[in-house]
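Engineer: Kindly return the folded structure for what I paste below:
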Amino acid sequence: MLLTALYCILVAVLLVQLIYYLFFFTLPFNSKKNSGLTNANKAVSVIIYIKNNVNELKQNLPFILNQKYDDFEIVLINHSSSDESLDVIKNFQQNHNHIKVVNVENKEAFWGNKKYALTLGIKAASNDFLLFFDIHCKPLSELWIKEMATKLVTETSVVIGYKSLTSNKFSIKNIFIRFYNTLSSLKMFMFAKLNNPYKGYHENFGYHKQLFFNVKGFINHINISEGETDLFLKDAKSIAKPQIQLSTASYVKEQFVLSFSEFFSNFRKQQTLIRFYSGKTRFLLRLFNISKFLFWLISIYLCFNNLVIGLSAIAFYLLFQYVFISKAAIKLKETQLLYFLPILDISYVFFVLFTLILNLVSKPKL
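Structural biologist: Below is the predicted model:
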């Protein structure tokens, strides 16, 4: 009786995972290249948040300044930096007249809040179409603005781009972090493609200024330090028209290797942030994790009771996972992950479970 019930559950969770990989994880890559969107050279404001980033400014700002785009400005928000960031910004501004500086000082209300500083930068932007970039990153092409701007068409447009992670040398920890980043990106793109956006990378994100004001900016979550894209999308979901940009020229890459402790802290916050998402989004995200956990739990158990069925289920699962995720891995330039899929997948399941238990004991501050 127990084995029969386990077989039924195993088939059910395999079906759920198959649907995710077969349909959802390939859907973002099946759209036509231009999707009917215009490639007009509209005026764009690139908004960059700065707080004690002297080295990053010197290293990465030139990649934005050298973008091949005719009509754009750069809005640099200096958020009460205690280092020489403001001096470096002003030096850049002297040589580039399309740089605008917004200096947020301690004396201003909510000065310690990033979302407040971003609001000042958005209000100061001269152009209606906004792109958000992180100074810790660099665009992988001189056509980054152009590629992202093609998806910004109307006042309700939102464009969600891809962010990759740096890998200086072989490291199991780094491979796992990149696997999570890839998996998270696929889910993010999938939901946006289905007109149910819930997340975007603040390092590569854009929308129309009027949309920001239509949802009253960040006012509904101004006291939550995290989620300037996630919670903004939640507020704008009913009127926003999300687009994903998966052109290789639109990618950005972080220029430092994320430590595991930093990743773990960010992951815990992200898992806590899920409680603010819509009920439908929470259900679908948790269904993916729960079905994956149940599959591995039951399959491993069956290997001790019926080795043939247990191994057959695992082989079938890994086969369709590899087939359907390989297209995404190639597109996102993460083919190295394919060699470690079984280990990464199992590690992901128990990592999520451990984080869930830890967050129940002690929730991280948002």
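
Engineer: Please make it C-alpha for all contacts and neighbour counts, starting now.
Structural biologist: Fine.

Engineer: Strands of this protein, residue ranges please.
Structural biologist: Along the chain, the segments classed as strands by DSSP state E run 44-50, 72-79, 99-104, 129-134, 137-139, 157-160, 163-164, 204-208, 241-244, 252-254.

Engineer: what about Ser167, how many neighbours?
Structural biologist: For Ser167, the count of nearby residues is 15 (other Cα atoms under 10 Å).

Engineer: Which positions within stretch 254-263 qualify as buried?
Structural biologist: 254-255, 258 (16 or more other Cα atoms under 10 Å).

Engineer: List the contacts of stretch 273-289.
Structural biologist: Residues from elsewhere that reach stretch 273-289 (Cα atoms under 8 Å, 6 or more residues apart in numbering): 16-17, 20, 196, 198, 226-227, 231, 234, 349, 352, 366.

Engineer: make that stretch 143-152, sorry
Structural biologist: 37-42, 44, 67-69, 129, 131, 157-159, 161, 206-208, 243-245, 247, 249-251.

Engineer: show me where the protein has helices.
Structural biologist: Assigned by DSSP state H, the helices in the chain fall at 2-19, 54-65, 85-95, 114-124, 144-149, 172-193, 209-214, 230-236, 260-273, 279-303, 307-331, 341-361.

Engineer: what about the ones you listed, which gets the closest to Ile48?
Structural biologist: The closest of the helices of the chain to Ile48 is helix 114-124. By Cα to Cα, the value is 8.5 Å.

Engineer: Run through the neighbouring helices and strands of the closest one.
Structural biologist: strand 44-50, strand 72-79, strand 99-104 (3 or more Cα pairs under 8 Å, 6 or more residues apart in numbering; DSSP states H and E).

Engineer: and the longest one, what does it pack onto?
Structural biologist: The elements that strand 72-79 packs onto, with contact taken as 3+ Cα pairs under 8 Å, 6+ apart, are strand 44-50, helix 85-95, strand 99-104, helix 114-124.

Engineer: Pick the most buried one from the ones you listed.
Structural biologist: Across those, the average number of neighbours (mean count of other Cα atoms under 10 Å) peaks for strand 44-50, which reaches a mean of 24.

Engineer: Proceed likewise with the subsequent sequence, for comparison:
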Amino acid sequence: MLILILYFFIVVVAIQLSFYLGVFGKFAFAKAQKITPKKLSISVIVCAKNEEENVANFIPLLAEQNYPDFEIILIDDASSDNTLEIFEDFEKQYSNIRLVKVQNNEAFWGNKKYALTLGIKAAKKEYLLFTDADCYPTSKEWITAMSSQFTMQKTIVLGYGGYEKIANSFLNKVIRFETLVTAIQYFSWAKAGLPYMGVGRNLAYKKEEFFNVNGFISHIQLRSGDDDLFINEAATGKNTAISYTPESFTYSKPKRTFKEWITQKRRHVATANHYKKLDKLQLGTFYCSQLLFILLPIVLLSFQFQWILVLTLIALRYLCAWIIVGFSAGKLKENDLKYWFPVVELVLIFTQINIFITNIFSKPVHWK
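Structural biologist: Okay, the predicted model is just below:
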């Protein structure tokens, strides 16, 4: 039995190395990007529901972008706070801001995709750039950096949406590390020609891509997935590019409690169940191999069975993974996270198991 477990462990390590070196290395070792400004007309789209504090602080950062031809579409999704009033003030203040007011619709009650669809249809520009109401760009060159990756063939651009650092907070490190690992995955698979998701905090595509797949219609019944499910359906190796220059990043305020973060992650995991079969297979294989990489050595080492070989395989996997994570963290300006890699990875693995089991027995809460 132990020899079979050892062989199985060797296979698991090989799978992990194939992911880290064969796939994730495509992003980790990618050359630095250059920003070559494009003369494209851009509609920046922000959908908000009860976000009065965030929009008051962040919309001016969008309005003051250093870009010659852009408009901002502000979508108020039937907010019950002062979000609409703040949007109306911004519309008066900035000539390139246009407001879309969404009333609750009985057929699409509380569905962000319905609100976004109205905003996309109202956009006058050919290229759409999305961010969330609680996000802000890192520079005034955000639109320039993201739009620079568009070409005649590349009509979808995936960007990086990180989270602010909170000093002396372990939860913050877990949240940021999970975001880093997710970005490594979707950037790497996009570079491999198999894009499968993007994040609505920083995402761009040509308007025709939206209508080519009939918008969100194939998953309109799901309240989440306006970003990743859309990309999962519309993106291909030919039409998708990535943007990872520091000027293209956006940041959000992270959750402050473990409960809030778990609620957020439950939504993300539930949405991933609707990815294409191949994408679910590769994600499931990676996460299962991560778990088995932790559990199988415990059995082998507890019996001191081939312990030198087992420890060598553990060290090899961690060394390769650490190198890949380290180079990727450097590209995404998350260098401090690489030092927490082994510990935070363990927390994430068992958190994901807990979320998966919890979602089986209860449905997560979605858009506000």
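
Engineer: Out of the helices and strands packed on strand 72-79 of the first structure, which is closest to Leu319 of the first structure?
Structural biologist: strand 44-50 (42.2 Å).

Engineer: Can you name the residues in contact with that closest one?
Structural biologist: With Cα under 8 Å, 6+ apart as the test, strand 44-50 of the first structure has contacts from 71-79, 81, 85, 117-118, 121-122, 125-135, 149.

Engineer: Could you measure from the residue nearest in space to the middle of the first structure over to Leu366 of the first structure?
Structural biologist: Nearest to the mean C-alpha position of the first structure, by Cα atoms, centre = their mean, lies Tyr201 at 3.5 Å. Plainly put, Tyr201 of the first structure is 17 Å away from Leu366 of the first structure if you go by Cα to Cα, to the nearest Å.

Engineer: now swap in Gln336 of the first structure and tell me
Structural biologist: 33 Å.

Engineer: circling back to that earlier point, of the helices and strands packed on helix 114-124 of the first structure, which is nearest Leu186 of the first structure?
Structural biologist: Of those, the one closest to Leu186 of the first structure (Cα to Cα) turns out to be strand 44-50, at 25.0 Å.

Engineer: Which residue numbers in the second structure does that closest one align to?
Structural biologist: Taken onto the second structure by TM-score structural alignment, strand 44-50 of the first structure occupies residues 42-48 there.

Engineer: next one: stretch 291-299 of the first structure
Structural biologist: Counting by TM-score structural alignment, stretch 291-299 of the first structure sits on residues 289-297 of the second structure.

Engineer: The matching stretch vs the first structure - mean distance after superposition?
Structural biologist: When the first structure is overlaid, stretch 289-297 of the second structure sits 1.1 Å from its aligned residues on average, using mean Cα distance after the TM-score superposition for the first structure.

Engineer: Give me the buried positions along that stretch.
Structural biologist: Quick answer for stretch 289-297 of the second structure (16+ other Cα under 10 Å): 289-291, 293, 296-297.

Engineer: Need those in a markdown table (columns: distance to Ile314 of the second structure).
Structural biologist: Listed next are those as a markdown table, based on distance: Cα to Cα, whole Å:
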| residue | distance to Ile314 of the second structure |
| --- | --- |
| Ser289 | 13 |
| Gln290 | 12 |
| Leu291 | 13 |
| Phe293 | 8 |
| Leu296 | 11 |
| Pro297 | 8 |
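
Engineer: nearest to Ile175 of the first structure, of the strands of the first structure?
Structural biologist: Among the strands of the first structure, strand 163-164 sits nearest to Ile175 of the first structure (Cα to Cα), with 12.0 Å.

Engineer: Show me what that closest one is in contact with.
Structural biologist: 178, 181, 201, 203-204, 251-254, 332.

Engineer: Quick one: the residues in the second structure that that strand pairs up with.
Structural biologist: Residue span in the second structure matched to strand 163-164 of the first structure, by TM-score structural alignment: 161-162.

Engineer: now the helices and strands packed on helix 114-124 of the first structure in CSV, with distance to Asp345 of the first structure?
Structural biologist: Output for these, formatted as CSV (distance: least, Cα to Cα, whole Å):
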stretch, distance to Asp345 of the first structure
strand 44-50, 34
strand 72-79, 39
strand 99-104, 43
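
Engineer: so which of these gets nearest Gln270 of the first structure?
Structural biologist: Using Cα to Cα, these put strand 44-50 closest to Gln270 of the first structure, at 20.3 Å.

Engineer: can you state the direction angle for that closest one and helix 54-65?
Structural biologist: 170 degrees (axes from the mean of the first three to the mean of the last three Cα atoms, to 10 degrees).

Engineer: Just the angle for strand 44-50 of the first structure relative to strand 204-208, thanks.
Structural biologist: 130 degrees.

Engineer: Give me the mean deviation of strand 44-50 of the first structure from the second structure.
Structural biologist: Mean for strand 44-50 of the first structure is 0.5 Å (mean Cα distance after the TM-score superposition for the first structure).

Engineer: Residue in the second structure paired with Glu142 of the first structure?
Structural biologist: Aligned partner of Glu142 of the first structure by TM-score structural alignment: Lys140.

Engineer: what do you get for Glu254 of the first structure?
Structural biologist: Using TM-score structural alignment, Glu254 of the first structure pairs with Ser252 in the second structure.

Engineer: close enough to count as contact, that match and Glu164?
Structural biologist: Yes - here Ser252 of the second structure reaches Glu164: they are 6.1 Å apart, a contact under Cα atoms under 8 Å.
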